[in-house]
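Student: coordinates only, no sequence provided:
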């Protein structure tokens, strides 16, 4: 897997986590432990993308 394709996969996973986090935050019975876990996972992906040197743009 090339670095570019790996970065694209990381961005895809980050976006999916972002959507999941948004759904969790919108839930009236949100789980604060789950919210923290999702935020941590997003940060791990962002750090890996930074490490690989890719431009970080999220929508």
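Tutor: Sure, I can see it. Values in this document were obtained by computation on a predicted structure and should not be read as measured data.

Student: CA atoms for contacts and neighbours, from now on please.
Tutor: OK.

Student: can you tell me which residues contact the residue most central in space within the chain?
Tutor: Centroid check for the chain by Cα atoms, centre = their mean gives residue 14 as the closest residue, at 2.6 Å. Residue 14 sits next to 42, 45-46 when contact means Cα atoms under 8 Å, 6 or more residues apart in numbering.

Student: another structure for you, compare them:
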């Protein structure tokens, strides 16, 4: 897989996590631990995207 393809996949995953976080936050029965975990995953992806983009 090329670097560009890998970055695109990471960006898609980041957007999917972002959508899940937004949906969870709108839910009246939102699980704060789940939201926190999703945000951590999102941050890890963002950091990896930034690291790979800088190369």
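Tutor: That came through fine. Keep in mind that this is a model prediction, so the values were computed, not measured.

Student: still on that earlier bit, neighbour-wise, which of the contacts of residue 14 of structure 1 leads?
Tutor: When neighbours are counted by other Cα atoms under 10 Å, residue 42 leads the contacts of residue 14 of structure 1 with 21 neighbours.

Student: grab the nearest non-local neighbour of that one.
Tutor: residue 14 (5.7 Å; Cα to Cα, 6 or more residues apart in numbering).

Student: repeat that for residue 7 of structure 1.
Tutor: Counting by Cα to Cα, 6+ apart, the residue nearest residue 7 of structure 1 is residue 49, at 6.3 Å.

Student: got the contact list for the host helix or strand of that neighbour?
Tutor: Assigned by DSSP states H and E, residue 49 of structure 1 falls within helix 32-52. For helix 32-52 of structure 1, the surrounding residues in contact (Cα under 8 Å, 6+ apart) are 3, 7, 10-11, 13-14, 17-18, 20-21, 24-25, 55-56.

Student: that helix vs structure 2, mean deviation?
Tutor: Here the mean offset of helix 32-52 of structure 1 against structure 2 after fitting is 0.4 Å, by mean Cα distance after the TM-score superposition for structure 1.

Student: would you mark the buried spots in that helix?
Tutor: The neighbour-count check on helix 32-52 of structure 1 (16 or more other Cα atoms under 10 Å) flags 35, 38, 41-42, 45-46, 49 as buried.

Student: same question for stretch 9-23 of structure 2.
Tutor: Neighbour counts over stretch 9-23 of structure 2 (16+ other Cα under 10 Å) mark 10-11, 13-14, 17-18, 21 as buried.
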